[in-house]
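Asker: Sharing a sequence plus its predicted fold:
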Amino acid sequence: MRSVSNAAVLLLCCVPVTLHGQATAKHAAHPAACSGNALSPADVALARNALESYNQGDLEQAKPQLIKLAQTYPCQTELQAAAGMALADSGDNAAALPFLDRAYTRNRSDAAIAFNLGVAEMKSGNTKRAEEIFSDLIKRAPGKSDYHLALAAVQMQREEFAAAAASFEKANAALRTSNVPASLDMRIDWATALLKSGQPAKAKDLLASAHEALKSAPAQEILAASEEKAGNYAEAVKHFRLAAQLDPSESMIFGFGNEMLQHFAFDSAIEIFKYGVSKYPASDLLQMGLGIAYFGNHSYDLAAPPFQAVLQRSPQNATAAELLGRSCEAATSTSVAGCDTLQAFADAHPENAMASLYAASSILHQATDTRDTARAELLLQHSLKADPRLADAWYELGILQQNRNQWSESAASLERAVEERPAFPEAHYRLSRAYARLGKADKAQAEIALQQKYAQQSKDENNRRMQEVIIFLTAKN
């Protein structure tokens, strides 16, 4: 989705910010406080040359001369405005503001000076004053589209989307009066305002009627978002696909793939993210998308390598470590590429209980003759030290102890697991085994009943966790 700052870009494209009223030897009359501040003959010539350079686009030559002249003649409105515009054109809006403000204070009736000041205020982040200036200009000339577009840009920046949509509509009405069609860029920003203000149907209609939108990736992206908000998912997919074809950028491919994830179309998402990773192999975002698509498709063995790739490039990425851990935990194979990376992450982050848990789980998932159970136990102890209430860590420890025939110790660990999470069917089942080995038949039978009771809740919990994984990318983007 286009950022709201694009409205400001649209403004400057459609409304050239130029200086009106050049400084000459015959300058406007000023208040009495400035009497006697006329330019010297030499400075008249210097000002003329500086303004000529400025108008020819030679900013490097004009700017220092205009600044010096404006500082020497603070009552010369035209020089203040020219120096301010030269600074603004070079991107230094903060330095431009004092000059433009002095020009505006001395001649509020000059609409060009007011407009230029408003643009500089907006680009400096002073949106409240910019809004006031543009609103005043609209009162003076309500039929001027430039002013409505400027106000819309400020309102977008302030995230006043409903107000911005109304301003775009007024700008369009003014353009229609002059028989000038709204540009596609203006329509896109207008549609963005409509979409963000909860009017997806209007956003769709605005762009659907523009033939050139078929060749615009941003327009197609907004149309996709509009269809999605309206619940028309099949149409949304079509627009996302076209957007990605028109603009095969990292962000656009991600947007299309993420759209597939939201609708659990994992096979399609896998193909999209595989293409994205082949095109942008260094993209952590697309690697995460690919891993999540595999995870959602229950291809846990294939989900681990993309998460490992992200973790190797970004060793501090706790989210990648957690998703890698989830994949390794759920994998069916006893040897999954990438899972060994978890141990290094856990060692570097002993405070991360989940990292130590997943690292231990990945070891315990290995073939019996290769697993390092002592290492796994140490990692589980680190996990429980970081979070003594982590039920999964108590559960894994209980399993490890059962594999060692430490049934009393196992019962204690599993009792702690179900204490921390009563609806933990696997832990209840393992606890029933421990009780049976310890000759506590009644307790064993009670745990079997609890396992059956919570089995459905566990399935619901797994579905919830799956949804958390699926929406992860959306939340991060």
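Answerer: Happy to help now that I have it.

Asker: Could you use CA atoms for every contact and neighbour count after this?
Answerer: OK.

Asker: Can you classify residue 354 by secondary structure?
Answerer: At residue 354 the chain is in helix, as set by DSSP: H, G, I helix; E, B strand; the rest coil.

Asker: what's the distance between it and residue 374?
Answerer: Distance, residue 354 to residue 374, using C-alpha to C-alpha, to the nearest Å: 18 Å.

Asker: Show me which of the two is the more surrounded one.
Answerer: residue 354 (26 against 12; other C-alpha atoms under 10 Å).

Asker: A further structure is provided below for comparison with the first:
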Amino acid sequence: MPKRLALLLAFLPAIPLYASTALGSIFPAANAILIESAEQAESSRQSPSEVEEEKRRFLKAVAAYRDKRFAEALGELRWLLSTSPESFDVNELAGLVHVALGEDDKANPYLARAVRLNPRSAPARTTLATNLMRLHRSSEAEAQFRKAVELDPSGYDANHNLGEYYIQSAKLTDGVPYLRRAQQIDPKAYNNGYDLAVALLRTDKIDEARRQIQDLLKLQNTAELHSLLGEVEEKAKNYVVSAQQYELAAHMDPSESNIFNWGAELLLHQTMDPAIEVFKTGVQRYPHSARLYIGLGIAYYGRGHFDEGAEAFCQAADLLPTDPLPYTFLGKASQDVSPAMADQVRAKLRHYMELAPRDAAAHYYYALSLWHRDRNQQGAAQLTQVESLLKSALRLNPKYVDAYLQLGLLYAGQRNYAAAIDQYTRALKIDPNIADAHYRLGQALARTGETARAQQEFAAFERLHKQQVAETDKQRDEIQLFVYTLRSAEGTGRP
């Protein structure tokens, strides 16, 4: 999922008030310093040689700053600050040098003084605002960004910077108008346009986001734009177009993220064979990406290749040994694999339970992996272990509905129907809309001769079953949940 919103903080050392490489256009300085120095000379009766010395030292400080010789620049600035403490340019440069040295707290007084000396400078306010953000003084930063827009309402930089401030502060709705205005001022501004499209998508302005991306594609045909357009079309439920855009992005730039997005879209379509091929290519290129292995496992599992799916989940677990996500998929797959693969799956689940003893799901899935092994030949000791693990899961999470259901099934299998009824009833108190729980409860009640209650539970089962979506749709919903979870996980781009 694209997450390339520009971060102002990353650009702070590059926000100086000069942009040209020619010394004659620095700040307004190389030329304006002559005027400023002349005015100071007249008021303080400086000699021409003193004025010339200030100019020489200032230009030397600027050159040192631009060459990243910050200590040298600071040495010149100390002298300049002693002779011209009220110079806007000297204070601004001193602030920038301290920023470059990572000394944001030392930079702020100089940047604030520069704004006081030249309050109508929108760039100076932007520089101060960005430093205030670094110091986590957000409300003060916002005030400076807003003042910059007031001073330069038709300026691209002022509008773009305020918009980016709001984006970075997770105030997308507030940021959109300023990014939109900046784009109107400079329609060829790619970074602003991209961030605007992302903000529009996140605020559900789907049609405008699509138009913005299409306008940018006319300027630059990039993989990230096609990937973002894929996300837009997916949100608009244009799944075929979405898959095409993700595929195009992956061909243009076969990054881990682009390959995953393409494969994930195929999973959502339940086109498992193409998804298998995409994810196989992905794990060959990025063998350290756990989510690509999980995607491959889901595709194999959806195709009915349970052992291959479990093997992929095991690979993901090896890459993320303390992350619950791979083990969740392994646990779900444990009941369908062959006996040989079941041993490997069981070992992984036991290892995770030992690593995460407070995770209820770890106990639950390890219990299932033990129980699904040769159920007809299990002895009392093993069933006791399964019972103990399920109870541990419930102690850790008293609202774990699935654990109540499995414990009920365990007791029913032992013909302990009273205990089974208790577990099913507990599950239904937490979630009364579980059709299977009503059915199992009805069976247990019938076994104990409570025919009337059993019929009520069977009726509830029929009613809920009819309300539920078809099994294929339920499977799609599960895959969709998996995909969205995986998209939110950080991929590993290391080959």
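Answerer: Happy to help now that I have it. As the structure is a computational prediction, the values presented were derived from the model and not from experiment.

Asker: TM-score for these two?
Answerer: The TM-score (TM-score structural alignment, normalised by the length of the first structure) is 0.79; 460 aligned residues with a C-alpha RMSD of 4.2 Å.

Asker: Surely residue 127 of the first structure is in contact with residue 117?
Answerer: No: using C-alpha atoms under 8 Å, residue 127 of the first structure is not in contact with residue 117; the gap is 11.6 Å.

Asker: Which one's more surrounded, these two?
Answerer: residue 117 (31 against 21).

Asker: what helix or strand is the residue mapped onto the more buried one from the second structure on?
Answerer: Here residue 117 of the first structure is matched to residue 128 in the second structure, going by TM-score structural alignment. Using DSSP states H and E, residue 128 of the second structure sits in helix 122-134.

Asker: elements contacting that helix?
Answerer: Packing contacts for helix 122-134 of the second structure, counted by 3 or more C-alpha pairs under 8 Å, 6 or more residues apart in numbering; DSSP states H and E, involve helix 104-117, helix 138-151, helix 156-168.

Asker: still on that earlier bit, next up, the contacts around the match of residue 117 of the first structure.
Answerer: By C-alpha atoms under 8 Å, 6 or more residues apart in numbering, the contact set of residue 128 of the second structure is 108, 111, 112, 115, 141, 144.

Asker: Trace the second one over to the first structure, please.
Answerer: Under the alignment (TM-score structural alignment), residue 111 of the second structure pairs with residue 100 in the first structure.

Asker: residues making contact with stretch 188-198 of the second structure?
Answerer: The contact list for stretch 188-198 of the second structure (C-alpha under 8 Å, 6+ apart) reads 4-6, 160, 176, 179-180, 182-183, 187, 208-210, 212-213, 216, 219, 225, 228.

Asker: Show where it falls in the first structure, residue numbers please.
Answerer: Residues 182-192 of the first structure are the counterpart of stretch 188-198 of the second structure, counting by TM-score structural alignment.

Asker: Distance from the chain centre to that stretch, please.
Answerer: Taking C-alpha atoms, centre = their mean, to the nearest Å, the mean C-alpha location of stretch 182-192 of the first structure is offset from the chain mean by 21 Å.

Asker: and what of stretch 2-22 of the second structure?
Answerer: 22 Å.

Asker: try stretch 382-398 of the first structure
Answerer: Computed by C-alpha atoms, centre = their mean, the chain-centroid distance of stretch 382-398 of the first structure equals 34 Å.

Asker: re the thing from before, looking at the helices and strands packed on helix 122-134 of the second structure, which is buried most?
Answerer: helix 156-168 (a mean of 24; mean count of other C-alpha atoms under 10 Å).

Asker: Which part of the first structure matches that one?
Answerer: Going by TM-score structural alignment, helix 156-168 of the second structure sits over residues 145-157 in the first structure.

Asker: mean deviation of that stretch from the second structure?
Answerer: Its matched residues in the second structure lie on average 2.1 Å from stretch 145-157 of the first structure after superposition (mean C-alpha distance after the TM-score superposition for the first structure).

Asker: cool, stretch 233-242 of the first structure as well?
Answerer: Per aligned residue, stretch 233-242 of the first structure averages 1.3 Å (mean C-alpha distance after the TM-score superposition for the first structure).

Asker: For the first structure, which segments count as strands?
Answerer: Counting by DSSP state E, one finds no strands in the first structure.

Asker: name the helices or strands packed onto the longest helix along it?
Answerer: Counting by DSSP state H, the longest helix found in the first structure is helix 441-476. Using 3+ C-alpha pairs under 8 Å, 6+ apart, the elements in contact with helix 441-476 of the first structure are helix 250-262, helix 284-296, helix 425-437.

Asker: and the second one with helix 441-476, angle?
Answerer: When you say that, I think you mean helix 284-296 of the first structure. Here the directions of helix 284-296 of the first structure and helix 441-476 differ by 150 degrees (axes from the mean of the first three to the mean of the last three C-alpha atoms, to 10 degrees).

Asker: Now do helix 284-296 of the first structure against helix 250-262, angle only.
Answerer: Computed by the same axes, to 10 degrees, the angle separating helix 284-296 of the first structure from helix 250-262 equals 20 degrees.

Asker: cool, the last one as well?
Answerer: In this structure, helix 425-437 of the first structure runs at an angle of 60 degrees to helix 250-262, with the same axes, to 10 degrees as the basis.

Asker: same for helix 425-437 of the first structure, what does it pack against?
Answerer: Contacting helix 425-437 of the first structure under the criterion 3+ C-alpha pairs under 8 Å, 6+ apart are the following elements: helix 391-403, helix 407-420, helix 441-476.

Asker: Can you show me the helices along the stretch 1-150 of the second structure?
Answerer: 29-44, 48-66, 70-83, 88-100, 104-117, 122-134, 138-151 (DSSP state H, counting those that start in this stretch).

Asker: hmm, I was thinking of the stretch 251-400 of the first structure
Answerer: 266-279, 284-296, 300-313, 318-330, 341-348, 353-364, 373-386, 391-403.

Asker: export these to TSV and tack on distance to residue 253 of the first structure?
Answerer: Formatted as TSV, the helices of the stretch 251-400 of the first structure follow (distance: least, C-alpha to C-alpha, whole Å):
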stretch	distance to residue 253 of the first structure
helix 266-279	6
helix 284-296	8
helix 300-313	16
helix 318-330	20
helix 341-348	28
helix 353-364	30
helix 373-386	37
helix 391-403	36
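
Asker: And those helices: which comes nearest residue 423 of the first structure?
Answerer: Of all those, helix 391-403 sits nearest to residue 423 of the first structure, with 10.6 Å by C-alpha to C-alpha.

Asker: How about the closest one, which residues are buried there?
Answerer: Neighbour-count burial for helix 391-403 of the first structure, counted by 16 or more other C-alpha atoms under 10 Å, picks out 391, 392, 393, 394, 395, 396, 397, 398, 399, 400, 401, 402.
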